[in-house]
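Asker: I'll drop the sequence and a predicted model, then ask my questions.
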Amino acid sequence: MDKLISILDKHETEYEIIKHTKQINTAQEGADYFGIEIGQTAPTLILKTEKGFFALIISGDYGRVDFKIIKELISVKQVKLATPKEVEQVTGSKVGSVSLINESLPTIIDKQLNRFSYVYGGTGIPQTTLKLRPNDIAKLNKIVGYVR
């Protein structure tokens, strides 16, 4: 968490880290808990390809991820979700808590997050949520493409 706060502060990012007692496991749970639209939740998925791992930050209302689009976007033959063990090895976080900011991972972002002033996603630590502007997600990650 200290590393995340350091990155956010270094880039003079407006953000809020919200602590909560309930573990949030799905976009719907997050939307209900914070009283926001499901689209404002921004889960970070970790994808495994032959070129290595990628982060995919999507709007909570994205639905099913179309791996064919992802393959074309990043020019790979295979894409699948990383296993929970791989997610932890790559990010240091458990599935469901992966941070919105992963400077070392090539990142794909859902453009639909830009519909909102603020979105809510992981900090890397369970039972905490990062609230920030969607354009700051793009600024603080290594963006390799956009979906939608």
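Answerer: Arrived safely. Numbers count the residues shown, from 1 in each chain.

Asker: drop to CA atoms for contacts and neighbour counts, all remaining ones
Answerer: Noted.

Asker: wait, what's in contact with the spatially most central residue of the chain?
Answerer: Centroid-nearest residue in the chain, with Cα atoms, centre = their mean: Thr44, separated by 2.6 Å. Residues in contact with Thr44 (Cα atoms under 8 Å, 6 or more residues apart in numbering) are Ala55, Leu56, Ile57, Ile58, Gly96, Val98, Ser99, Leu100, Gly121, Gly122.

Asker: make it 7 Å
Answerer: Contacts for Thr44 were tallied using Cα atoms under 7 Å, 6 or more residues apart in numbering; they are Ala55, Leu56, Ile57, Ile58, Val98, Ser99, Leu100.

Asker: could you dump those residues to TSV with neighbour count and secondary structure?
Answerer: Below are the contacts of Thr44 laid out as TSV (neighbours: other Cα atoms under 10 Å; DSSP: H, G, I helix; E, B strand; the rest coil):
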residue	neighbour count	secondary structure
Ala55	30	strand
Leu56	26	strand
Ile57	26	strand
Ile58	26	coil
Val98	25	coil
Ser99	26	strand
Leu100	31	coil
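
Asker: And here is the other one:
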Amino acid sequence: MDKLIAILAKQQVEYEIIEHRKQINTAQEGAEYFGIHIGQTAPTLILRTEKGYYSLIISGDYGQVDLKSMKDLLQVQEIKLAKPKEVEQITGSSIGSVSLINPGLPTIFDRELYRYSYVYGGTGVPKTTLKISPKDIEDLNEIISYIR
């Protein structure tokens, strides 16, 4: 998490890291825990393609990710959700804790997150959550495409 904090501090971003006793594993759990709309949660998924790995940051109310449309968007032949071991190798964190900020990892961003001033997502460390503006998430990642 030191790396994340260093990035946020260097960019002078307004944020909050919230520690909690319970591990939050789903958007629904996050919404209930923080008393926010499910759309305000921002899970980060890691996608695996023949061209490499991508991060997908979506609003928690997005529903099931349509991998076929992601395939078309990225112009790849194959696309899958990365396996837990791959997620750890790529991000240094486990599924459910992947940071919202992953510099150098090509990222697809859900514009629906802009419905909110702040969204809540991973820090890379279990039992912690990053509260940050969607604009700052967009600015701190290598955004290559958008959904919605």
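Answerer: Right, received. Where do you want to start? Here the structure is a predicted model, which is why all the values come from computation and not from measurement.

Asker: What residues does the nearest residue to the residue nearest to the centre of the first structure once chain neighbours are set aside make contact with?
Answerer: Leaving aside its sequence neighbours, Thr44 of the first structure sits nearest to Ile57 (Cα to Cα, 6 or more residues apart in numbering; 4.5 Å). By Cα under 7 Å, 6+ apart, the contact list for Ile57 of the first structure reads Ala42, Pro43, Thr44, Leu45, Ile108, Ile109, Asp110.

Asker: Same check on Pro106 of the first structure?
Answerer: By Cα under 7 Å, 6+ apart, Pro106 of the first structure lies in contact with Phe54, Ala55, Lys142, Ile143, Val144.

Asker: so which of the residues you listed hold up in the second structure?
Answerer: Of the contacts of Pro106 of the first structure, the ones still in contact in the second structure (both residues aligned by TM-score structural alignment, their matches' Cα atoms under 7 Å) are Phe54, Ala55, Lys142, Ile143, Val144.

Asker: Could you tell me which of those belong to strands?
Answerer: When DSSP state E defines the strands, the subset of these inside them is Phe54, Ala55, Lys142, Ile143, Val144.

Asker: And the strands in the second structure, which stretches?
Answerer: Under DSSP E, the second structure gives strands at 15-19, 44-49, 52-57, 79-81, 106-110, 119-121, 128-132, 142-147.

Asker: now, of those, which is deepest in the fold?
Answerer: Highest mean neighbour count of these: strand 119-121, a mean of 28 (counted as mean count of other Cα atoms under 10 Å).

Asker: For it, enumerate the helices and strands it packs against.
Answerer: strand 128-132 (3 or more Cα pairs under 7 Å, 6 or more residues apart in numbering; DSSP states H and E).

Asker: by how many degrees do the strand it packs on and strand 15-19 diverge?
Answerer: 160 degrees (axes from the mean of the first three to the mean of the last three Cα atoms, to 10 degrees).

Asker: So which elements touch strand 128-132 of the second structure?
Answerer: When contacts are defined as 3+ Cα pairs under 7 Å, 6+ apart, strand 128-132 of the second structure sits against strand 15-19, strand 119-121.

Asker: Need those in CSV (columns: distance to Ala9 of the second structure).
Answerer: As requested, those are exported to CSV (distance: least, Cα to Cα, whole Å):
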stretch, distance to Ala9 of the second structure
strand 15-19, 9
strand 119-121, 18
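
Asker: what's the closest non-adjacent residue to Thr123 of the second structure?
Answerer: Ser99 (4.1 Å).
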